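**Student:** A predicted structure for the sequence below; I have some questions about it.
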Amino acid sequence: MSASTPSEPLGAGASGAPADPPADPVPDHDVRAVLAITPFRRLWLALGLSSFGDWLGLLATTALAAALPQTPAAKLLAVSGVFILRLAPAVFFGPLAGVVADRLPRRWTLVYGDVLRFLLFCSIPLVGTLWWLYVATVLVEVVGLFWMPAKDATVPNLVPRRRLEAANQLSLVVTYGSAPLAAVAFSGLSLVSGMVDGVVPHFQGHPTYLALYVDALTYLVSAAVIWRLDFPEKVSHAERQESILRTAVEGWRYIGSTPLVRGLVLGMLGAFAAGGFVIGLAQSFVGALGAGPPGYGVLFGAVFVGMAAGMWIAPRLLAEFSRRRLFGLSIGAAGGWLVLMSLVPNIALAVFFTLGLGACAGAAWVTGYTLLGLEVGDDVRGRTFAFVQSMVRVVLISVLAIGPVVAAGFSKGLGLPHTVHLTDDVSLTYTGVMATFLLAGLIAMAIGLVAFRQMDDRPGVSLVTDLVQAMRQRHLHHPPARRDPYPGRFVVFEGGDGAGKSTQVRLLGEWLHEQGYRARLTHEPGATPVGHRLREVLLHGEPLTARAEALLFAADRAHHVESVVRPALEDGEIVVSDRFVDSSVAYQGSGRDLGTAEVAQLSRWATQGLTPDLTVVLDVEPHEGRSRRGDEHDRLESESDEFHGRIRERFLELARRAPSRYLVLDAALDPQHLHEQVVARLQGVLPESPVARAAREEREAREAAERAERAAREAAEREERERREAQEREQVERLRAEQEAREQAERAAREAVERQERERREAQERARAEQQAAELAAQQAADAARRRAEERSQAAQPLDRAPDQAADRLDQTIVQAPVDVTAPLPKVTAPPASTPARKPRRRSRRDPDVVALEDEIFGLGEQDDR
């Protein structure tokens, strides 16, 4: 295990302040630090309430769907229908909802989404029909498709970038961890409903109604919490999402050409298929066992408790076990638990079997997801994960649709249910659901076997021996002791002999010096005077036993860390080391076959848990490293290629287990290209360099001056704009006043003309009325005079012919000029005002007969008067 000779530390005497310590000394993944962020904590609580409501709603709706139909087959199909309708919207509308939700105001999307789900869940028991249950289920899922992207897009705006991963982990925990709580709550509410149905008739015969109302209430409380949450609205311009068809085509193309990924995807889909059979048929399963809704809730919760335990415990319990082997083994074990559940139909044992099934499924899921992230290239990783997510839903829908049909077919074809009496007091009843569980378990075991054979990375090593070795070594695995973060940073280069580590250490030291960092370059073994003597013993001295070699390397490392590395880190320097703990784990643990766990524990004790901030693994083939080293070899370099091959595999295995802290590079690339990749990765590890800080401060000062200049310019423009607007307003007001004055004058003139015209018409009407009245009075006076004259004539006329002739003439006169007193008066038009009134025309000549008649009448009258 050669290393470069000691180099002078670069930048030790350079000017410039040490690197600033982190502003927040709390580790990035500290849960309390993330929950201390008030906006995120409130959103997290709202997510917990909504997730609790989702699981409780799933339990309540499936239980209600099973209660509404009458026949067993209809009950199975109704429950499957609910599951299918909950998953179908995500398959068909998921990409569209993600794009639309990203363009909507996120706060209102979350609030309105919770309120709508509250109303929909309240409507299910109020309507109380199966068709509305289906409709409401689809609508709830569609609303959820908008709610979840809005929530996921909001989290990065509420927490610092360095704490985003911890925030996502908390979100995942509360999303799936609320399932067992919902199961317990559903069981309790089902029991309570039987106590209150006598008081509230609405609950009689419907034990799931109370759970539905409580479920609706959780969404209303979540909306109230988000309503009070004030977070920034940051709408991103999301890229166009591919369709399900295109995603499937791209995913199949990559999966078909990669055996490892093909095994991973096949195994993950198989695990979900097995779980789908359990979830889809659990209602009928517990019904056949006589457990009812409470038993269904317990069984449902056991699945998720087991999954959480498997995700958390399996990677720690089998830390040294191959992840590729663990994946296939977990799927096969899940199938075995399902077979046991089908063969022993007892509710107490079924809960135990379900816990084991969930634990194995959880271990398979977390292992498969991790391996996908490690093995799939970055250029196709997104499409592959999108394909897996889409296919998982398709598989679940298919299983939920096929499961009841298969169970019904087994019941009819095998004449189930069938009861087996073991003793007088013990009997087992087998139904079509149990037969379906048996078939699903056998399929899962076959899938696990296929995945194990495709992905086995330790051929020839007994599986049992491997498991025993991993269990024996697990007690040596302890996390490094927590320490306060150092102002400095620790970077380590690892890899086989001849990989070019010393070259990369030198290039990185030069770059750090150029950036103004204070750097300390070191190596193992031999960086101190004591270490130099140990190096001679280790690499060029007499042969040593494997354990003595491991102890001497640990002694050199303990002295190296205590005298060189830790003081430099505490002083704010960037320490770059050629080899560290991983070299002992690889060379002595795997190469010498001492056991990686024991060697790792020894190194942790020697370094007091010091862990590099970044470990760069330069991957080199054993024969390539041998050709690079030339003819001179120390005691470790002279080992066989098979020895160096085991070392290489151990380095890669360590990197696969902690990808966030490792960078694996192909040592065959150009050294300068490798250096550029290392520098690019260090951008997220190192504190800001003095050169970058000076450039930033200069840029910020320039930007501040530009902002001030821009602000002054904008202020001047704003003042000029306000002045122009004031002038425009004044001009508009003046024009408006002039317009109003003109309109008022015109209105006054019109009113005067109208008034004069009205007065003229009124005068004409009065004159016409007066003339008509005068004519009428004259006519009446004439009529009265004639009547009086007639009366006098008749009274005074002698009884001779003369009076008769006079009377005849008077009658003829009256007949010649009859007067119709009923006819309307003729319309008299008043003469124009300018025309003087015409005087009545005197008669020039009078009718002799009329004169004679008047003389006779009036003469007679005068005689009578006398």
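**Tutor:** Yes, it's here.
**Student:** for the rest of this, base every contact and every neighbour count on C-alpha atoms.
**Tutor:** OK.
**Student:** so where do the strands sit in this protein?
**Tutor:** For the chain, the strands defined by DSSP state E occupy 418-421, 427-430, 489-495, 519-523, 574-578, 614-619, 662-666.
**Student:** turn those strands into TSV, columns for mean neighbour count and distance to residue 366.
**Tutor:** Listed next are these as TSV, based on neighbours: other C-alpha atoms under 10 Å; distance: least, C-alpha to C-alpha, whole Å:
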stretch	mean neighbour count	distance to residue 366
strand 418-421	11	39
strand 427-430	17	34
strand 489-495	24	28
strand 519-523	25	37
strand 574-578	25	33
strand 614-619	24	24
strand 662-666	18	20
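**Student:** can you redo these as TSV with distance to residue 246?
**Tutor:** TSV is the format used below for the strands of the chain (distance: least, C-alpha to C-alpha, whole Å):
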stretch	distance to residue 246
strand 418-421	48
strand 427-430	44
strand 489-495	40
strand 519-523	50
strand 574-578	46
strand 614-619	35
strand 662-666	32
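**Student:** quick one: which of those is nearest residue 299?
**Tutor:** Nearest of the strands of the chain to residue 299, taken as C-alpha to C-alpha: strand 427-430 at 18.1 Å.
**Student:** measure the residue sitting nearest the centre point of the chain to residue 123 for me?
**Tutor:** What sits nearest the mean C-alpha location of the chain, by C-alpha atoms, centre = their mean, is residue 149, with 1.7 Å. Distance, residue 149 to residue 123, by C-alpha to C-alpha, to the nearest Å: 25 Å.
**Student:** next one for the comparison:
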Amino acid sequence: MSASLPGPPEAPAEQAVDAGLPASALEPPDHDIRAVLAITPFRRLWLALGLSSLGDWLGLLATTALASTLADTSSGKLLAVSGVFILRLAPAVLFGPLAGVVADRLSRRLVLVYGDVLRFVLFCTIPLVGTLWWLYVATVLVEIVGLFWMPAKDATVPNLVPRKRLEAANQLSLVVTYGSAPVAALLFAGLTLASGVLDGVWSHLEGNPTYLAMYANALTFLVSALVIWRLDFPQTTNHTAKQESILRTAVEGWKYIGSTPLVRGLVLGMLGAFAAGGLVIGLAPAFVSALGAGSPGYGTLFAAVFLGMALGMWLAPRLLAEFSRRRLFGLSIAAAGCWLILLSAIPNIALAVFFTIGLGSCAGAAWVTGYTLLGLEVGDDIRGRTFAFVQSMVRVVLISVLALGPIVAAGLSQLLNLPATLHINDDVSLTYTGVMATFLLAGFGAIAIGYVSYRQMDDRRGIPLVRDLAQAIAQRQLQDAPVRRAAYPGRFVAFEGGDGAGKSTQVRLLGEWLTEHGYTPLLTHEPGATEAGVKMREVLLHGGELTPRAEALLFAADRAHHVETVVRPALEAGEVVVTDRFSDSSVAYQGTGRDLGTAEVAQLSRWATQGLVPDLTIVLDVEPDIGRLRRDDQHDRLEQEPDEFHARVRERFLALARRAPSRYLVVDAALGPQQIHREVLDRLTALLPESATERAAREEREAAELAAREQAERDRQRHAEVEAQVIAERQARRRTEEAAREQARQQAQLEAAARAAAEQAEAAEAAARAAAERAAADRAAAAAAAERAAEEQAAREQAARERAARERAARERAAREEAARQDATQAAPAQTRPMRAVGGDQRPGAGDDATAPLPASATQPLPLEEEIFNLGEREQR
């Protein structure tokens, strides 16, 4: 960062580049939203948070609407919707502490990604199952997953953005968290209307207009998981011992919250702020009913709470940028209680909306301030448990408020005999109910909580609150600075701190170091660095009595002359200006110590210096009593002020450093001079330009490096030439070897071709021989077949002849037999022989003379075949 004049943030990076400096030389304000969104990891996480928040609100609307449709009776519908709300809040009691331990012990990136994926799956199952019992189960599971998701997200944000931009980052986070509610309502209405068009295409949606919204809600979580998966999380050191039990880890987190006054006050205040807003929402229906506003009044009051919260989150840190955040936290809670009292005291619907916006604004301011302070003050190793405890207790408080609010209101109505009407005049009357009495009681409770938080966290004790608030408002009004000028080529370093902190010693040590390293330093101080300044210093420190305003004007006059004649010319010449005190001393000593108002004194110094601010301000922090001991008996008019005066001055220096940590370095002045000097150099070396000595050394080093590179290049070329020659020879040998291998391969191919041709010729000859053999075999077989056929034909013919002969013989035999029978018939009477006696041969002719003549057929010779074929027959006969 270079010395420059403050002003509107038009193109700071371009101005820095034009001046030959890095783009970070001119930084945007700490609350600049564009600067926060320019941080890629945070921007992606913020988009994922927006999608998850949109899904949460859309899921709440869809689940309550679906619960109402799944119930049968009118009372059942009311109980179903109430059950959804209760089940969304109840798991925090059991799983809140465990969620904090998980956020501190496991990878937050994995917790966020898996949490979104699980919610995507659970919301998808609700319309797929389509029953009321699963709606309740899924609601509980979704809420449990959300309890793990939110602490991991809240604990991650402080690691993604610089400390000075954490408040703006929390503003964006909370705005997108609550600002997505109306967007979700519009989206829910649009999706339910679209469901009536799409149910003809997808029958699953028919009669279930909330299903499409449920699927869209699930999709938002899936997209959020994909965004976070691509996010690079910074590496952090987790000091939580892995071997510790979950219960012990959770108990240690609770002990830390209870034993740390700041954290305890933050948690107490945040719960009180949330309880105030929740009480209004829980009792709003009965409240507007008593005012005769009905449902429209309830909707208006509901919207007023969230509108006020958004305004408070967005505007409070900007309007009170110079006000202590610790004081702002307790003050916001107490102010919220005051708005609750007004809401209870004036029962008018128009004024009630106005009071509710004020209440929401104060609650939102307390909420964003508390989140920022928790992120800044709580270590990373315990931050997850802290945020989980806060979120769990918020849900417990909300459940308690929603459950006990109506009971308390009813009890107060009976106890105080309410409602009661107060007649102001004939035209104006005010009616008070138990709800209004509850608001009144809650308002006093919020004031008490705010007071306790304020007392535990006050970091500006001894400074009246009203005056401090007025100065912060005035500082806001006096922020118009001169137009920013181009950065100077030189650098401007200022040492600030209480008297006796050792500033002069550090200025001297830094000057010696700058000279040794080739810089041209200008060591100066205020007041009294010029001839005119010497005279003014005498008046200021050792002169007569001066009024505080005269003292402030004399310091401003000395500074104006000092800057115009010494500081600015040296910066324009490129020198490094190191001053012992500058504008912050006037703000601390005259603005706070003399109680003139830091805003007016700061504006006076800006006018005197034309807006010049140091590139780096080193605050040497010293306790007032230690500074007094270091000064011994040497006391000027300011040093002789009491320790209370120097305590206020010290606190102002620290407050200035807290508000712009990028331009300040706070060092404990109790350290040794050399150790302080080393810390200063560690921070300063990144801001200093290159000195002449460093430039000469760099040029010499670059020349040596260039010569070395050239020599290396020549060596490389020679080596490359040798290597190329070797490669060429290797390639020549490779080509020769490849040619020989190719020739051998071709010869082998020729030989293989010759062998193949010979084998083919042999195969052809073998085939011819086989064909001839097959032909000869075929001819022989044909001849044999013909011979067999001839033989068979001859045999058939012979058989036919023999058959014909047999038939002729048979015919002839038959003819002869016939003739014989006829002859026998004719000769029968003459040839009759007597029969043999009993016991003799009974056949005719038996016993007759053996010489009896035989028939002619018996003496006739038979043919050969007849003889053969009739042999058996004759034997039988």
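**Tutor:** The structure has been received and is ready for your questions. Bear in mind that the values here come from a model prediction, so they are computed numbers and not experimental data.
**Student:** number of nearby residues for the residue lying closest to the residue nearest to the centre of structure 1 once chain neighbours are set aside?
**Tutor:** Closest residue to residue 149 of structure 1 apart from its sequence neighbours, by C-alpha to C-alpha, 6 or more residues apart in numbering: residue 98 at 5.9 Å. Neighbour count of residue 98 of structure 1, defined by other C-alpha atoms under 10 Å: 18.
**Student:** would you check that residue 98 of structure 1 makes contact with residue 145?
**Tutor:** Yes. Counting by C-alpha atoms under 8 Å, residue 98 of structure 1 does reach residue 145; the two are 7.2 Å apart.
**Student:** coming back round to it: for the aligned partner of the residue nearest to residue 149 of structure 1 in structure 2, what are its contacts?
**Tutor:** For residue 98 of structure 1, the aligned residue in structure 2 is residue 108 (criterion: TM-score structural alignment). Applying C-alpha atoms under 8 Å, 6 or more residues apart in numbering, we find residue 108 of structure 2 in contact with 152, 153, 156.
**Student:** cool, residue 563 of structure 1 as well?
**Tutor:** Residue 563 of structure 1 neighbours (C-alpha under 8 Å, 6+ apart): none.
**Student:** relative to residue 529 of structure 2, how far out is the counterpart of it in structure 2?
**Tutor:** Mapped onto structure 2 by TM-score structural alignment, residue 563 of structure 1 lines up with residue 565. Distance from residue 565 of structure 2 to residue 529 of structure 2, counting by C-alpha to C-alpha: 10 Å.
**Student:** over to residue 249 of structure 2?
**Tutor:** From residue 249 of structure 2 to residue 529 of structure 2 the distance is 58 Å (C-alpha to C-alpha).
**Student:** the more surrounded of these two?
**Tutor:** residue 249 (24 against 21).
**Student:** hmm, that one is touching residue 101, no?
**Tutor:** Yes. Contact criterion C-alpha under 8 Å: residue 249 of structure 2 and residue 101 qualify, at 6.5 Å.
**Student:** now do the shared contacts for these two.
**Tutor:** What both residue 249 of structure 2 and residue 101 touch, as defined by C-alpha under 8 Å, 6+ apart, is an empty set.
**Student:** distance to residue 748 of structure 2 for the contacts of residue 108 of structure 2 - can I get that in JSON lines?
**Tutor:** Shown next, in JSON lines, are the contacts of residue 108 of structure 2 (distance: C-alpha to C-alpha, whole Å):
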{"residue": "152", "distance to residue 748 of structure 2": "76"}
{"residue": "153", "distance to residue 748 of structure 2": "76"}
{"residue": "156", "distance to residue 748 of structure 2": "75"}
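**Student:** of those residues, just say which sits nearest to residue 648 of structure 2.
**Tutor:** residue 156 (35.0 Å).
**Student:** I'd like to know how far the residue lying closest to the closest one once chain neighbours are set aside sits from residue 237 of structure 2.
**Tutor:** Using C-alpha to C-alpha, 6+ apart and skipping the chain neighbours, the partner closest in space to residue 156 of structure 2 is residue 108 (7.4 Å). Counting by C-alpha to C-alpha, the separation of residue 108 of structure 2 from residue 237 of structure 2 is 12 Å.
**Student:** and the gap between the residue with the largest distance to the centre of structure 1 and residue 852 of structure 1?
**Tutor:** Within structure 1, the residue lying farthest from the chain centre (C-alpha atoms, centre = their mean) is residue 800, at 132.2 Å. Residue 800 of structure 1 sits at a distance of 17 Å from residue 852 of structure 1 (criterion: C-alpha to C-alpha).
**Student:** got it, and residue 641 of structure 1?
**Tutor:** In terms of C-alpha to C-alpha, residue 641 of structure 1 sits 173 Å off from residue 852 of structure 1.
**Student:** swap in residue 144 of structure 1?
**Tutor:** Here residue 144 of structure 1 is placed at a distance of 121 Å from residue 852 of structure 1 (C-alpha to C-alpha).
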